[in-house]
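# what follows is a predicted protein model with its sequence.
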Amino acid sequence: MSDCPNVTETKQNRVLTEMDWKEKWKTRQIGFHVKDVHPLFEEFLNEMISGKEKLNIFFPLCGKAVDMKWLADMGHNIVGADVCELGLKEFFEEQNIPYVEESVTEIPGAKVYKSTSGNISLYCCNIYDISDSVIGQFDGIWDRGALVAVNPCERERSVIVIIINVI
């Protein structure tokens, strides 16, 4: 924590590493995952969409958020990113969405899981390796809790990475 002098590590503000995050998924410590669309997202969706169709929406640290299918079913294009492959695969399996797995040549070791319908692409990689040249630009972002999972010292960097990918 010495790199982050103004942040005190507490039980509520634990600095998670990529390995911690993968371990949480492996041991099923995923209390952050909810089985329903977030009520605030439902309430304010019209403000984000503003009557537009086929928006490109980004989900940082997406896991297996059901909100992605909800929006995809409305005709929007979804791109998510997460370091844990398990959550991404579970998303497609639990939502009964056929998908394919491909390597991402621009990001060594990264994979993308794409719905066969083509409107959902979930990248398995570190969010800092993502760029608009790989995933495009977006009309909106839905972050239900990704920012709090990011190391507090990296939050500004995380926001910058996300913002440069929004139109």
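Yes, it's here. Numbering: from 1, shown residues only.

# alpha carbons only for contacts and neighbour counts from here, please
Fine.

# residues near I127, how many?
I127: 17 surrounding residues under other CA atoms under 10 Å.

# contacts only, for it.
When contacts are counted by CA atoms under 8 Å, 6 or more residues apart in numbering, I127 touches 60-61, 81-83, 158, 161.

# ok, K114 next?
K114 makes contacts with 99-102, 120-122, as judged by CA under 8 Å, 6+ apart.

# that one should be in a strand, yeah?
Yes - judged by DSSP: H, G, I helix; E, B strand; the rest coil, K114 forms part of a strand.

# ok, for it, nearest residue in space, not its chain neighbours?
Excluding the flanking residues, the one nearest K114 by CA to CA, 6 or more residues apart in numbering is S121, at 4.4 Å.

# and S158, by the same measure?
Y128 (7.1 Å).

# tell me if I'm right that that neighbour and V159 touch.
No - contact between Y128 and V159 fails when scored by CA atoms under 8 Å: they sit 10.2 Å apart.

# how far away is L61 from M48?
Using CA to CA, to the nearest Å, L61 is found at 20 Å from M48.

# between the two, who's got more neighbours?
It is L61, of L61 and M48, that has more neighbours when counted by other CA under 10 Å, with 27 against 15.

# put this next to the first one:
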Amino acid sequence: TEITQKPLWDYWSNRWDTGNTPWHRPDIHPMLTEHVDEVLGNRRDAQVFVPLCGKANEIKWFYDNGHRVAGLEYVEKTVRLFFEENKLSYVETTCPIINCKILQTNDKRLRIFVCSVFDFKKESVGPVDVIWDRGGLVAVNKEDRLRYISVMLSLMSPDSTYTLISVVYDDDSYTGFPKSIPDDTVRELFGKEMKLTKVAETTKKQSVSFIKAPVSEVFWRITL
């Protein structure tokens, strides 16, 4: 897995190294704050999994609101920046299941695994109540989507909720990230055995300058 995915991970590592990260929001994603009940239900002390998390501010938001957070990020430098910028002291340990680094707060309620998402195992993290996926699925290549989703579904139980923020635009000339994932493709990827609810959709005429079309974000609530 590491060998076949290396070009992708090198690409993202270079983007972080050069500060070319237009997807990183300085705030909390409005679809979380506006639809928090759809994301968390009435859960308290939920374990929230955030794949390909970067240094997303939602990580600390979940933590500050009393939840346990497990993030996953391949670029170690970015993980360290997250802790430093949020003035969170942390310790470094090793996951015995997949032999990767874990950077975590002293209370162990916020952990970020430094590894490839395709190598992740549910035994590493324990029961996951909520998945917050903004910038995860849209940041892998088309041919890797089913493998990515299989990892996400392996973490879920019948009581889990998977929030997916998909990105949709009609610009065939743009081949980079984030990848456009139309609604029909989302339904096809997750199959008929999953329950999908389209909660919200927002469209910006020019969300990002390099995509020459209106860009929509779609909030999907996915359960088993």
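Received, thanks. These numbers come from a predicted model, not from an experiment.

# please state their TM-score.
The TM-score (TM-score structural alignment, normalised by the length of structure 1) is 0.86; 151 aligned residues with a CA RMSD of 1.1 Å.

# quick revisit: in structure 2, what residue corresponds to the residue nearest to K114 of structure 1?
Under the alignment (TM-score structural alignment), S121 of structure 1 pairs with R111 of structure 2.

# could you give the number of residues near the aligned partner of L71 of structure 1 in structure 2?
Using TM-score structural alignment as the criterion, L71 of structure 1 maps onto F62 of structure 2. Residue neighbour count, defined by other CA under 10 Å, stands at 18 for F62 of structure 2.

# just tell me what T33 of structure 2 corresponds to in structure 1.
Aligned partner of T33 of structure 2 by TM-score structural alignment: E42.

# which helix or strand contains the residue nearest to K114 of structure 1?
Here S121 of structure 1, judged by DSSP states H and E, is contained in strand 120-124.

# average offset between that strand and structure 2?
Superposing on structure 2 and averaging over aligned pairs (mean CA distance after the TM-score superposition for structure 1), strand 120-124 of structure 1 comes out at 0.3 Å.

# and for the helix or strand just after that strand, what span of structure 2 is it aligned with?
With elements assigned by DSSP H and E, the helix or strand that comes after strand 120-124 of structure 1 is helix 132-135. Helix 132-135 of structure 1 corresponds to residues 122-125 of structure 2 when matched by TM-score structural alignment.

# in that stretch, what counts as buried?
124-125 (16 or more other CA atoms under 10 Å).

# by neighbours, which of the contacts of I127 of structure 1 wins?
Within those, most neighbours by other CA under 10 Å means L61, with 27 neighbours.

# and that one, what's its match in structure 2?
Under the alignment (TM-score structural alignment), L61 of structure 1 pairs with L52 of structure 2.

# the match of helix 132-135 of structure 1 vs structure 1 - mean distance after superposition?
Once fitted to structure 1, stretch 122-125 of structure 2 is off its aligned match by 0.9 Å on average (mean CA distance after the TM-score superposition for structure 1).

# which residues sit against that stretch?
Applying CA under 8 Å, 6+ apart, the contact partners of stretch 122-125 of structure 2 are 70, 95-98, 154-155.

# buried residues, stretch 131-148 of structure 1. List them.
Buried residues in stretch 131-148 of structure 1, counting neighbours by 16+ other CA under 10 Å, are found at 131, 135, 137-142, 144, 146-147.

# among these, which two are most distant?
S131 and R144 (20.9 Å; CA to CA).

# need the strands for structure 2, in chain order.
47-50, 68-73, 90-94, 101-105, 110-114, 130-134, 161-168, 195-204, 215-223 (DSSP state E).

# report how many residues lie close to the residue nearest to S158 of structure 1.
With other CA under 10 Å as criterion, Y128 of structure 1 counts 12.

# what do you get for S154 of structure 2?
So S154 of structure 2, with other CA under 10 Å, has 13 neighbours.

# what do we get in structure 1 for it?
Using TM-score structural alignment, S154 of structure 2 lines up with I164 in structure 1.

# once you drop chain neighbours, what's closest to that match?
Spatial nearest neighbour of I164 of structure 1, chain neighbours left out: D132 (7.3 Å); criterion: CA to CA, 6+ apart.

# the one you found and E102 of structure 1: what is the separation?
18 Å.

# I'd assumed V66 was in contact with D36 of structure 1.
Yes - counting by CA under 8 Å, V66 is a contact partner of D36 of structure 1 at 6.4 Å.

# more neighbours: those two, which one.
V66 (19 against 10).

# L55 of structure 1 versus that one, what's the distance?
With CA to CA as the criterion, V66 of structure 1 and L55 of structure 1 are 17 Å apart.

# how close does the equivalent of V138 of structure 2 over in structure 1 sit to I97 of structure 1?
Mapped onto structure 1 by TM-score structural alignment, V138 of structure 2 lines up with V148. Applying CA to CA, the value for V148 of structure 1 to I97 of structure 1 is 29 Å.

# I78 of structure 1 now?
Separation of I78 of structure 1 from I97 of structure 1 (CA to CA): 13 Å.
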